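Colleague: coords please:
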Amino acid sequence: MRVRATITMKGPQASQIAQKVALALAPDNLSGMSTEIAEGMATISFGTEKITTLIATVDDLLMNARIAEEVLEKVGKRPQ
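Modeller: So this is what the prediction gives:
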């Protein structure tokens, strides 16, 4: 059985923040993962054969997204 997940990042400054976070995470994308950036949001989609792999991937992505957002805040690149 194949399981799929989609993570969408959006918010008040989503077009700027979500795009930067998604692009920061993109180098870690595995085959079968895709990142789409549209106005106001960024979407990462992926699938796997094992639910445990999917859960671990979601956990890693969310943790890395949080870290990328914190870095943006610290370097002053986050829109006001």
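Colleague: CA atoms for contacts and neighbours, from now on please.
Modeller: Noted.
Colleague: how many other residues sit next to the closest residue to residue 51 other than its chain neighbours?
Modeller: Leaving aside its sequence neighbours, residue 51 sits nearest to residue 3 (Cα to Cα, 6 or more residues apart in numbering; 6.6 Å). Summarising burial for residue 3: neighbours were counted as other Cα atoms under 10 Å, giving 12.
Colleague: let's see this one next to it:
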Amino acid sequence: MPSRASGRATYRRWSRRRRTPPLVVLADARTCTEPGRPLTVVDLYDTPGQSTVLPCREVGSMACNLEISNMDFHEFVAVEAVEP
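Modeller: Model prediction:
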């Protein structure tokens, strides 16, 4: 079993490699007035500046999947006429 010290060292190496957070989440007037509390999410990593609007309940899943590189930002971008 690895020691706690080796775990901390691994985390430090990983965190130094991390360039920027993968996204920014913005709340606006629409977030406070519309059902589902839609949030605007802006990509900072794959295609910087690309944005999409997601229901509040989906943003946590998106952040986790981007963080572990399970999915890419473009997979969350809404397709026209399709409900998220």
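Colleague: Superposed, what's their TM-score?
Modeller: TM-score for the superposed chains, counting by TM-score structural alignment, normalised by the length of the first structure: 0.31, backed by 47 aligned residues with a Cα RMSD of 3.9 Å.
Colleague: on that earlier part again, pretty sure the residue nearest to residue 51 of the first structure sits against residue 45.
Modeller: No - applying Cα atoms under 8 Å as the test, residue 3 of the first structure and residue 45 come out as separate, 11.0 Å apart.
Colleague: ok, how many other residues are close to residue 68 of the first structure?
Modeller: So residue 68 of the first structure, with other Cα under 10 Å, has 20 neighbours.
Colleague: Report the distance from the host helix or strand of it to the chain centre.
Modeller: Taking DSSP states H and E as the definition, residue 68 of the first structure sits inside helix 51-74. How far helix 51-74 of the first structure lies from its chain's middle: 7 Å, per Cα atoms, centre = their mean, to the nearest Å.
Colleague: Show me what counts as buried in it.
Modeller: 54, 57-58, 61, 64-65, 68-69, 72 (16 or more other Cα atoms under 10 Å).
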